[in-house]
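J.: Give the three-dimensional model of this entry:
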Amino acid sequence: MDILVWVIVVLFTYVLIRSTFSILGFSKPKNLPPGPTSLPIIGNLHLLGNQPHRSLAKLAQTHGPIMLLKLGQKTTLVITSTAAAKEVLQKQDLAFSNRHIPDALHAHNFSEYSLTVLPIGTQWRFLRRIVHTNIFSDKSLEAKQQIWDQKVKELIAFCQKACMSKDYVDIGGATFTTSMNLISNTLFSKDFINSYEEDSSKEFRDVVTNILVDVGKPNLVDFFPVLKKIDPQGIRRRMTRHFGKILAIFEELIEDRLAMRRSVDDDVLEVCLKISQDSPEELNRSQIKFLMLDMFVGGTDTTSTTVEWAMTELLRNPDVMAKSKDELKHVIGKGKNIKDHDLSRLPYLLCIVNETLRLHPPVPLLIPRNVENPVKLCGYIIPKDTQVLVNAWAIGQDPTIWEDSKEFKPERFLTRQIDVRGQDFELIPFGAGRRICPGFPLALRTIPIILGSLVNNFDWNLDVNLQPKVLDMTERFGISLHKANPLCLIPMPLN
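T.: Just a heads-up that it's a prediction; the model follows:
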């Protein structure tokens, strides 16, 4: 109760000071973008709701695609059109290139090491070069084909076991295990999860999910920095625990590798340790651990979430499922796993992935950016220290861009040449510009490989009491957009 009283006193003082400044003639800058009227203290916080991507899209219908809000003390710019997104992410990329760093990401000094939020500079460029050269280059990805094939085989074997026993498969959980082991083998040459049984993967999945949920949820500290020492929602304390668990595992792996005193040639950890040994001033152990943390969190959840949404949409649209099965049957052969070199011959499968990313972008508001200095955008003045949100979810469902925008229609991509790699701003699930998600080359390979293998090896049934068209589509908002309730299906032998 004492803390609550203190918070109320501080906020009241803040409002009093703002009112005094207004009386003394301190006016707002001119040419600001339009936006909803702010309330005292909270500004527009009451308008966010529990689905901010949807609430902000609705507000943009009234106030326009370049909209300014006051979230507590934080001025926030929301972009909801392709033209404005292109200005922010491409044409004026440098002015908008730095990140807004939420308080949660100060846990374990994450903000000082992470490629995700580091400011553009020497350290960021060095880490980005390591990632591009040793993890997500075409050469590096092609070298991992044998690992990918083995991990997909293990997923299908698990589903085959469930098929024989008529058990349910948690699609998100199973694909999370697969993507987790793909990433861990790429980084450390070992599986992090030894079994597809729920108890084996649950701890890892919960940690990663909780990180993304806690970073994405509205945090009073971000809106009222004066509350930083109190951390009233406990978000930074939880993030400290989440990060601590993963970083402790990485520390142990590094110690074990150094004790082994032998190389693992195609292993990212080994590459980083060699760089650190040769140039310790450029890459130290903390940087290695946080680079691995970036890959670990970003690479696993995006894949499993997108596959789960795609399977949900296929169940709700049996005609699309049938067309996909037909393509796979004629190109690959019924009951076979998909390999990387098959993807160029499976255009409809790739259309399904694109359509899933359109309706269910993994990061609906992208990773927030921050304006370091005042900048002019489309005739408006954007004040210094403004947080910038690009509503990729709203752009992907804009009816002026997409016909039948709410419908799942992969066919639209057969005739419409739109790429998800950051060049076509109608569809930007991975962002664009120099801050585009570095892991998108991996996602665009692993998602269709896993999805196509699941579709091509089994028929999939719902609970007898459920109908596909009434499948629960409730979202759980965070940095990434999860299904609120897991998709559990029974794999059946192919007809």
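
J.: From now on I want contacts and neighbour counts done on CA atoms only, so please keep to that.
T.: OK.

J.: and the closest residue to Asp167 other than its chain neighbours, helix, strand or coil?
T.: Using CA to CA, 6 or more residues apart in numbering and skipping residues adjacent in sequence, the residue nearest Asp167 is Ile490, 5.9 Å away. Look at Ile490: counting by DSSP: H, G, I helix; E, B strand; the rest coil, its state is strand.

J.: doesn't Leu454 make contact with Ile490?
T.: No. Applying CA atoms under 8 Å, one finds Ile490 not in contact with Leu454, separated by 11.7 Å.

J.: and His35, what is it in contact with?
T.: Check again: residue 35 is Gly, not His. By CA atoms under 8 Å, 6 or more residues apart in numbering, the contact set of Gly35 is 63, 67-69.

J.: now Asp266
T.: Contacts of Asp266 by CA under 8 Å, 6+ apart are 143, 186.

J.: Spell out the secondary structure type for it.
T.: coil.

J.: what's the distance between it and Asp149?
T.: Per CA to CA, to the nearest Å, Asp266 is found 16 Å from Asp149.

J.: Would you do the same for the sequence below? I want to compare the two.
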Amino acid sequence: MFSFLSTYLLYILIVPIISIFSFKWILFHFKVKKNVPPSPPKLPIIGNLHQIGSSPHRSLQALSQKHGPLMLMHFGSAPVLVASSAKMAKEIMKTHDLKFCNRPKLKIVDKLVYGSNDITFSPYGEQWRQVKSIAVVHLLNSTRVLSFKHVREQEIRLMIQKIEKSCDQVVDVSELSFRLINNIVCKSSIGRTYGESKFTDLLERFVHVLGVICIGNYIPWLSWIDRLSGLDDKADKVAKDFNDFLESVVEEHVEKRRNVDVQSNEEKDLVDILLNLQSDDAIGFDLTRDIIKAIILDVFAAGTDTTFASLVWSISELIRHPKVMKRLQQEATEIAQGRSMISENDLDKMPYLKATVKETLRLYPPIPLLIPHESMQDVKLMDYDIPSGTQTIINAWAIGRDPNVWAQPEEFRPERFLNNSVDYKGHHFELIPFGAGRRGCPGIQFAIIMYELALANVIYKFDLSMPNGVKDGNLDMSESNSITLHKKSPLLVKATRLF
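T.: Okay, here's the model as predicted:
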């Protein structure tokens, strides 16, 4: 009896232990068989966060040169896949696009963008498809973009007049570029412009907070650091201020609708259209007030911040390369044939202008690390095993400067794009300033036509140089630390009329 009990007790104690160790052994060996991408050495708790630096696109490029174009890093406890080559970007955004088309859940983004209910940060799903469709169909399609031609031409004419009044004096091109793009975006989307200085400050704060690394996203039990550093408070304040502004915009349109029955779609702006869709209840999901404001915020922030940043980079490089500026001026003069302005109909006849824009976007993609993706299921990527839920970063900045793709990649040479079919619309992965695939930017046409028209007319009308006898080659090209790649210092120039 005792022997039987002993055996029985031994059995009920040891078998579970053996089972647990057997399970762990099987699990361990299963994990060993997983083929993961190379990883930089990491520290306990923080992982690779200490290696990001103040310019993440540059830090990640340097790491990729040591560890390869596909790296698995760890930001705290979160696995992060980093792609730094056109081949890897194509695998993620084309070959396995559906598996990588989700967005990671980010605390600060949720605060700023109404729980990530916008186009850019919304998780992949039916609501995202509906929200994106609303923007594409009602603001970003070719017909609607062309319908705002008079707005673009009017605002560019006003910008040219401001520069003319300041000829032979110091002109802040950064400020003028922001006002230009902001006014076009405002008139196109909400029907009128708003106070420039207030909106400039608000957008700067929004973009700054959006670009700060939030510790709580990657090490949840250290979320108190975000409160202690003031990041949470800053995000809450920006979110409140932007919400107050957007709420006033929507209310203004609601009041207008009570007094005016706007029938023609051409007379409606984006807010009118969104309110119509909400009242008609014909889109298959609840278009709440917060989602309306999130869509407007997307158009404001993405449309203004990235486009004016690219325009400033183009003009900066042209000042540093007078021969390039001269060639672009010659093209503009030949096309204009003495007219006072370059028109939108002229742009397709200006290959050197388009090459200059492409070269700027290659060197200075508006969002150098793009907006992060997240894998929705386990993926076999170039023989590597990528688990579901892996945040994925694509370094568009590094891809645009890859010496395996681009000859003399650090040099500004628009000629490389003449007689070259490579474009920025998501079909050629060596140039992806706007991303690609399902999560590619839907506003490319809306942004590019503003950008090209403004650049063509400024260069057509003025010769630009550094003020106070400073050599053009000494122009400060330092970058600011932000989600958007901005020139750190304002672009101050001397403008001289050409005719």
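
J.: Just the buried ones from the contacts of Gly35 of the first structure, in ChimeraX syntax?
T.: The buried residues among these can be selected in ChimeraX (16 or more other CA atoms under 10 Å) with this line:
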select :63,67,68,69
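
J.: and of the contacts of Gly35 of the first structure, the nearest to Gly396 of the first structure?
T.: Proximity of these to Gly396 of the first structure was ranked by CA to CA; the top entry is Met67 with 17.7 Å.

J.: what residue of the second structure takes the place of that closest one?
T.: Per TM-score structural alignment, the equivalent position to Met67 of the first structure in the second structure is Met71.

J.: Surely that match forms part of a strand?
T.: Yes. Assessed with three-state DSSP, Met71 of the second structure lies in a strand.

J.: ok, it - contacts?
T.: 37-40, 64, 81-83.

J.: Ile490 and Leu454 of the first structure: which is more packed in?
T.: Leu454 (25 against 20; other CA atoms under 10 Å).

J.: Now that one. Nearest residue, chain neighbours left out?
T.: Per CA to CA, 6+ apart, closest to Leu454 of the first structure is Ile156, 7.1 Å.

J.: Also Arg412 of the first structure?
T.: Cys351 (7.9 Å).

J.: so which helix or strand takes in Leu203 of the second structure?
T.: Following DSSP states H and E, one finds Leu203 of the second structure within helix 196-211.

J.: Following element in sequence after that helix, please.
T.: helix 215-218.

J.: List the buried residues in stretch 244-262 of the second structure.
T.: 246-247, 249-250, 253.

J.: before we move on, what about stretch 227-246 of the second structure?
T.: For stretch 227-246 of the second structure, by 16+ other CA under 10 Å, it's 231-232, 234-239, 242-243, 246.

J.: Identify, from the residues you listed, the entry nearest to Pro220 of the second structure.
T.: Asp232 (13.8 Å).

J.: quick one: the closest one from Asp226 of the second structure, how far?
T.: Taken as CA to CA, the span from Asp232 of the second structure to Asp226 of the second structure is 6 Å.

J.: where along the stretch 1-150 of the second structure do the strands fall?
T.: 70-75, 78-83 (DSSP state E, counting those that start in this stretch).

J.: any chance of those in a markdown table, with distance to Phe412 of the second structure too?
T.: Shown next, in a markdown table, are the strands of the stretch 1-150 of the second structure (distance: least, CA to CA, whole Å):
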| stretch | distance to Phe412 of the second structure |
| --- | --- |
| strand 70-75 | 27 |
| strand 78-83 | 24 |
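
J.: how about the helices in the stretch 201-350 of the second structure?
T.: 215-218, 224-228, 231-259, 270-280, 289-301, 307-320, 322-336 (DSSP state H, counting those that start in this stretch).

J.: Next: the stretch 351-499 of the second structure.
T.: Under DSSP H, counting those that start in this stretch, the stretch 351-499 of the second structure gives helices at 351-363, 396-400, 444-461.

J.: what packs against the longest one?
T.: Counting contacts by 3 or more CA pairs under 8 Å, 6 or more residues apart in numbering; DSSP states H and E, the secondary-structure elements packed against helix 444-461 of the second structure are helix 142-147, helix 149-165, helix 307-320, helix 322-336, helix 351-363.

J.: Would you check the span in the first structure matched by it?
T.: Using TM-score structural alignment, helix 444-461 of the second structure pairs with 440-457 in the first structure.

J.: Alright, calling it a day.
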